[in-house]
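Engineer: need coordinates for the following:
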Amino acid sequence: MTSHLTSYRRQWFTDGPTARRDILAGVVVALALIPEAIGFSIIAGVDPRVGLYASVAIAMTIALIGGRPGMISAATAAVAVLVVPLVREHGVDYLFAATILMGLIQMIAGLLRLDLVMQFVSRSVITGFVNALAILIFMAQLPQLTNVGWQTYAMVAGGLVIIYGFPRITKAIPSPLVAILVLSAISISMGLPVNTVGDMGKLPEGLPSLALPNVPLTLDTLRIILPYSLTMAAVGLLESLLTAQIVDDMTDTDSNKRVECAGQGGSNIVAALCGGMGGCAMIGQSVINVTSGGRGRLSTFVAGAFLLFLLAVLGPFVGRVPMPALVAVMIMVSIGTFSWNSIPNLRRHPATSSVVMLTTVIVVVATHDLSLGVLAGVLLSGIFFAGKVQRMFAVERDETADGAQAIYRVTGEIFFASVDRFTRAFQSEGTATRVVIDVTGAHFWDISAVGALDKIVARLRRDGREVEVVGYNRASADIVDRFALHDKTGVEMGLAPHR
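Structural biologist: From the prediction side, this is the model:
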């Protein structure tokens, strides 16, 4: 317990330079969250304050109870697109109720250690996920770059020059923050005809207040919100865990995925009670935070707290921030997020890995659904893996000089995908009257493998041959003793034969 508290304290209270970088990074993220939250609110069909208040509540809460310091969570498009029918048919209060249930489900997922499911997501899927998100982030900026004047393009280009050039002068202040401030000053002082944050939607005034959703506590309400809550919880956890892994890689640190699952749940409950929609981790804003120097919980908390300050105190000024400045920041995020090494690796890596990565990218970009893309990648990875492993076995046949005994030496993995080839290897037995099947170098994984062995033994015995199976390892012996139909002799340590 003491070590956990010490680690938690270290994630908050760091030295002066690190704390300053966390604070400045949080300020940059807060500014970048505003147009995103408004846009996601529009997608969901709710008032902009629903997305903005959600971003405030989620960011501040996850900083306290999350498992990945430095990662930014807020209202997201991945969750917003899921609730459109719920809001349209039942109203915003049912959205709040569904978000509370979503949070409870995520907390239960944390207790059940469902974060371990991430072990089945291959590196190719994660690379595809990252590349697809980078493409989607860039595509999301295109509406701000079409049917606009030359001033917009000039400001975006100027913003990119500042973002990539200012670190050559000093890294004490995040270059995205400098770009936003400089371009805002130029736009406001010169009255340039460019889109502003205020054009995205009306900014809320005042602070959010705590309130329970105004819905009846009945089974009918549960029946309405449960399907949405389950889907939001699954998509939110999937995106959060993948983003946490990416931040782990970027910072070369570990995170507590189980705590992150529960923290996401708690954050969504707080967001709903504050009149906000559901959310999850945001890879774009997390990349902004990390590249701006944010590493600790303080950066995430400042992002939420400064966003609240902007909305409550500086709303009119924030509304005048030019969108080209934020577009430049998001283009930087897109460029920094994309795994450029994955392009030459298409030729260097195995073809199956490249196919999995490209499939994940194509499905995500085509559907704008991160969960579908990751699901497609995981399923394809599983199919390729099963196909690879099912070929990793061999059966060799030897006969005694007199031809009376045949010995089959089986090596490799026997499971549902390899049982066909395993069975076919015993088609030609010759004239031997006694058959020994040596499985010392093999492993039987499932009941399909045991069933195949039963089938082989039964057929050989029907042909009048004496059959002996020897050499089971302990795990194979256990599953054979439990499920095999041929004689069970209580194999121990794989040494006793089955006759």
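
Engineer: contacts and neighbour counts: CA atoms only from here.
Structural biologist: Noted.

Engineer: residue ranges of the helices in the stretch 351-499 of the chain, please?
Structural biologist: For the stretch 351-499 of the chain, the helices defined by DSSP state H, counting those that start in this stretch cover 351-367, 370-390, 419-424, 447-462, 474-483.

Engineer: which neighbouring elements make contact with the helix ranked longest in the chain?
Structural biologist: As assigned by DSSP state H, the longest helix anywhere in the chain is helix 219-251. Under the contact definition 3 or more C-alpha pairs under 8 Å, 6 or more residues apart in numbering; DSSP states H and E, helix 219-251 sits against helix 77-80, helix 92-111, helix 257-273, strand 279-281, helix 283-291, helix 370-390.

Engineer: tell me which of the helices of the stretch 351-499 of the chain sits most buried.
Structural biologist: Highest mean neighbour count among these (mean count of other C-alpha atoms under 10 Å): helix 351-367, with a mean of 21.

Engineer: that one: how far from the chain's middle?
Structural biologist: Its chain's C-alpha centre and that of helix 351-367 lie 15 Å apart, by C-alpha atoms, centre = their mean, to the nearest Å.

Engineer: what's the closest of the helices of the stretch 351-499 of the chain to residue 153?
Structural biologist: With C-alpha to C-alpha as the measure, helix 351-367 is the member of the helices of the stretch 351-499 of the chain nearest residue 153 (25.0 Å).

Engineer: ok, the closest residue to residue 312 other than its chain neighbours to residue 310 distance?
Structural biologist: Setting aside the residues directly before and after it, residue 312 is nearest to residue 206 in space (C-alpha to C-alpha, 6 or more residues apart in numbering), at 4.9 Å. Distance from residue 206 to residue 310, counting by C-alpha to C-alpha, to the nearest Å: 10 Å.

Engineer: ok, now residue 151?
Structural biologist: To residue 310, residue 151 is 26 Å away according to C-alpha to C-alpha.

Engineer: can you pick out the residue with more neighbours from those two?
Structural biologist: Neighbours per residue, other C-alpha atoms under 10 Å: of residue 151 and residue 310, the larger number sits with residue 310, 21 against 14.

Engineer: show me the contacts for residue 433.
Structural biologist: By C-alpha atoms under 8 Å, 6 or more residues apart in numbering, the residues touching residue 433 are 404-405, 464-466.

Engineer: run the last query once more with 6 Å
Structural biologist: Residues in contact with residue 433 (C-alpha atoms under 6 Å, 6 or more residues apart in numbering) are 404, 465.

Engineer: one more: the one 4 residues further on?
Structural biologist: Residues in contact with residue 437 (C-alpha under 6 Å, 6+ apart) are 407-408, 469.

Engineer: ditto for residue 280
Structural biologist: Contacts of residue 280 were listed using C-alpha under 6 Å, 6+ apart, and they are 73-74, 236, 240.

Engineer: equivalent analysis for residue 285, please.
Structural biologist: So residue 285 contacts nothing (C-alpha under 6 Å, 6+ apart).

Engineer: next one: it from residue 303, what distance?
Structural biologist: Where residue 303 is concerned, residue 285 sits at a distance of 10 Å (C-alpha to C-alpha).

Engineer: the structure of the following sequence is requested for comparison with the preceding one:
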Amino acid sequence: MKWTGRFEGYTLAALQKDLISGVIVGIIAIPLGMAFAIASGVKPEYGIYTTIAAGILISLLGGSKYQIGGPTGAFIPILFAIVMQYGYDNLLIAGVMAGILLVLMGMLKLGVLIKFIPRPVTIGFTTGIAVTIFSGQIANFLGLTHLEKHQDFLPNMKEILVHLGTMNFYSILTASISLVVILLTPRFLPKVPGSLIGLVISTLVAALFFKDQVATIGSSFGAIPSTLPHLYIPEVTWDRISHLIQPAFVIAMLGGIESLLSAVVADGMTGSRHNSNRELIGQGIANIITPLFGGIPATGAIARTATNIKNGAVSPFSGVIHGVVVLLVLILFAPFASVIPLASMAPILMIVAWNMSERKEFAHVLKTRTSDSIVMAITFLLTVFTNLTTAVEVGLLLAVLLFVKRMSQILSVAKVLPDPASEKVRPHMVTEGHDCPQLNIFTIEGPLFFGAANLFEKSIMDTIHLRSRILLLRLAGVPFLDTTGEANLSSLVQHFNKEGGIVLISGIQQQPMEFLKRTGLYDKVGAQHFFEHTGEAINYALQQLDNNKCLGCKHFAFRECASLSTGEHHQDTINKLNTGNTDQHTLSPV
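Structural biologist: Got it, this is the predicted structure:
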């Protein structure tokens, strides 16, 4: 196992720690696996199969030492919608396709890109998913019957309201017992999984005191088989693949985000560092194989991963052990699962939804009242009232558009002249009666990209003197230049060259300089027209002036202008400029 690089120096003591953490996490995973499967619209055993297969494969092949994989709450709305629209067989195909996409993303080293999804979008759809999960368990909590399932939130809420008259007191009692036990267990028995204790106690109460009065897994889905799942390959056609590309992509993206977030949490708790691309490949392989045994899509589970670490896990073996524990429970105790009331499982998912809702972060972003608040709120509402695909697409598009708008507002273009008092160039020095007709100096600050490049060109063209001979652009404050920005800069250069003028550039940063060299604009401007400091560029520019036009000029933009305007010591001034023997423009190096 040394090929993974995560088992070097593995000892018997480490195995003991992994064994303890693996058993604990495996016990916790059993009720969650069944609950997630039922909420996703499939049989509970499929959640167990997913926990076993994906849990073992993700731990062995992933890029995090502590990651626990399996079915998660985040997938519930997506998987439920796919089952409702396409059916269970197509869900398996979409899962395999998503796995292939994840492997490709890992091989193409795209793991780092997923981390750049804006936080408001993540908070928005995560909170929306939490609302969907929570509301989806109201019917089981109340014991409502004869409800018709829908893909959308509002029709499902309408079904609950219409069927409130079918409330079952025994279901409410069972769910309440489970909820109270789940909430109290961490306080009195912090080392014991509350979801399992709540499930067991509420099931025993229902079985002993009001048997057959509440819906159970057995009465709703049939008995859970105690045998291993058989290899099952659904019929794959091109028509099915084409219809499932979009849901498969959503599963892959959400799976990638969820798994890498979980890995980051694990890194923070342990001081380790995961391999994001290997994690995607491991997640992908798990999602390719798991559906072949009837399992649903899986990803890294943040809560179970954190529990794994808190209980002393030291290697991926804990994740493997967790899968083996679930397998043994399936073989030995599957018949007993049939008597578990659905009402007992409803609080488990409600607590999961509450914990994943990111309510504090949601409220914090809302209070900022910025464009991020808008992106988050719209993503949240679309997740709840439409679907996750639409929500993420619109959320990302809005985030990009608002980012472009903000970045375009950052760009500033200011006409400047030297300020003798500070030995720097300042915008306030430019006035109607104090501006050189032949030399225009502009300070540009901010990225010159497609969202702001037009503003850059327009600001300069609207401001420059019509007979200006020289344009000096101070680009020290431009960190980035794209093709559109280069095109607008090129347009300025062509305009001045056509009119017999020249463009000088000072203080240009590395990225814009390299880009100009690649596009050929560097050669068009001329290497001799690039300067490190503004003072050097001004000295060069003054040498290029038409001195005859300086005679009689009253603007006095530069110290040399007094001599050039009157013609006094005219040749002296020219000689000093030509030899560089003038202290006029010892400006700050910007």
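
Engineer: could I get the TM-score for this pair?
Structural biologist: Remark: TM-score between the superposed chains equals 0.83 [TM-score structural alignment, normalised by the length of structure 1]; 482 aligned residues with a C-alpha RMSD of 3.6 Å.

Engineer: re earlier: wait, which of the helices and strands packed on helix 219-251 of structure 1 is closest to residue 27 of structure 1?
Structural biologist: Of all those, it is helix 283-291 that lies closest to residue 27 of structure 1, at 9.2 Å by C-alpha to C-alpha.

Engineer: now that closest one against helix 219-251, angle please.
Structural biologist: 40 degrees (axes from the mean of the first three to the mean of the last three C-alpha atoms, to 10 degrees).

Engineer: turn the contacts of residue 437 of structure 1 into a markdown table, columns for neighbour count and distance to residue 327 of structure 1.
Structural biologist: Shown next, in a markdown table, are these (neighbours: other C-alpha atoms under 10 Å; distance: C-alpha to C-alpha, whole Å):
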| residue | neighbour count | distance to residue 327 of structure 1 |
| --- | --- | --- |
| 407 | 20 | 70 |
| 408 | 20 | 67 |
| 469 | 19 | 68 |
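
Engineer: which of the residues you listed lies closest to residue 101 of structure 1?
Structural biologist: For the contacts of residue 437 of structure 1, the nearest to residue 101 of structure 1 is residue 469 (54.1 Å; C-alpha to C-alpha).

Engineer: alignment lookup: that closest one to structure 2.
Structural biologist: Counting by TM-score structural alignment, residue 469 of structure 1 lines up with residue 505 in structure 2.

Engineer: what's the spacing between its match and residue 578 of structure 2?
Structural biologist: As judged by C-alpha to C-alpha, residue 505 of structure 2 and residue 578 of structure 2 stand 19 Å apart.

Engineer: ok, back up a step: can I get the helices and strands packed on helix 219-251 of structure 1 in JSON lines with distance to residue 128 of structure 1?
Structural biologist: Below are those laid out as JSON lines (distance: least, C-alpha to C-alpha, whole Å):
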{"stretch": "helix 77-80", "distance to residue 128 of structure 1": "17"}
{"stretch": "helix 92-111", "distance to residue 128 of structure 1": "25"}
{"stretch": "helix 257-273", "distance to residue 128 of structure 1": "21"}
{"stretch": "strand 279-281", "distance to residue 128 of structure 1": "17"}
{"stretch": "helix 283-291", "distance to residue 128 of structure 1": "14"}
{"stretch": "helix 370-390", "distance to residue 128 of structure 1": "8"}
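
Engineer: so for residue 338 of structure 1, which of those sits nearest?
Structural biologist: Per C-alpha to C-alpha, nearest to residue 338 of structure 1 of those: helix 283-291, 10.8 Å.

Engineer: ok, then the element right after that closest one?
Structural biologist: Proceeding N to C from helix 283-291 of structure 1, the next assigned helix or strand is helix 297-312, under DSSP states H and E.

Engineer: next one: that following helix to chain centre, how far?
Structural biologist: In terms of C-alpha atoms, centre = their mean, the centre of helix 297-312 of structure 1 is found 24 Å from the chain centre.

Engineer: how about the helix or strand following that helix: buried residues?
Structural biologist: Counting by DSSP H and E, the element after helix 297-312 of structure 1 in chain order, helix or strand, is helix 315-318. Across helix 315-318 of structure 1, burial judged by 16 or more other C-alpha atoms under 10 Å covers 315, 318.

Engineer: matching residues in structure 2 for helix 315-318 of structure 1?
Structural biologist: Residues 334-337 of structure 2 are where helix 315-318 of structure 1 lands when matched by TM-score structural alignment.

Engineer: that stretch vs structure 1, average offset?
Structural biologist: On superposition with structure 1, the mean distance recorded for stretch 334-337 of structure 2 (mean C-alpha distance after the TM-score superposition for structure 1) is 1.7 Å.

Engineer: for residue 203 of structure 1, see how far away the residue nearest the centre of structure 1 is.
Structural biologist: Central residue of structure 1 (C-alpha atoms, centre = their mean): residue 242, 2.6 Å from the mean position. For residue 242 of structure 1, the distance to residue 203 of structure 1 (C-alpha to C-alpha) stands at 31 Å.

Engineer: cool, residue 260 of structure 1 as well?
Structural biologist: 30 Å.

Engineer: these two - which one has more neighbours?
Structural biologist: Taking other C-alpha under 10 Å, residue 260 of structure 1 and residue 203 do not tie; residue 260 has more neighbours (26 against 22).

Engineer: the more buried one and residue 65 touch, don't they?
Structural biologist: No - the pair residue 260 of structure 1 / residue 65 is not scored as a contact, 7.7 Å apart, by C-alpha atoms under 6 Å.

Engineer: quick one: common contacting residues for the two?
Structural biologist: Common contacts of residue 260 of structure 1 and residue 65 (C-alpha under 6 Å, 6+ apart): none found.

Engineer: not counting sequence-adjacent ones, nearest residue to the aligned residue in structure 1 for residue 407 of structure 2?
Structural biologist: Under the alignment (TM-score structural alignment), residue 407 of structure 2 pairs with residue 389 of structure 1. Distance criterion C-alpha to C-alpha, 6+ apart; nearest residue to residue 389 of structure 1, sequence neighbours excluded, is residue 413 at 7.0 Å.

Engineer: tell me how far that neighbour lies from residue 236 of structure 1.
Structural biologist: Distance from residue 413 of structure 1 to residue 236 of structure 1, by C-alpha to C-alpha: 36 Å.

Engineer: those two: who's more crowded?
Structural biologist: residue 236 (28 against 22).

Engineer: residue contacts, the aligned partner of that one in structure 2?
Structural biologist: Using TM-score structural alignment, the partner of residue 236 of structure 1 in structure 2 is residue 251. By C-alpha under 6 Å, 6+ apart, residue 251 of structure 2 lies in contact with residue 98.
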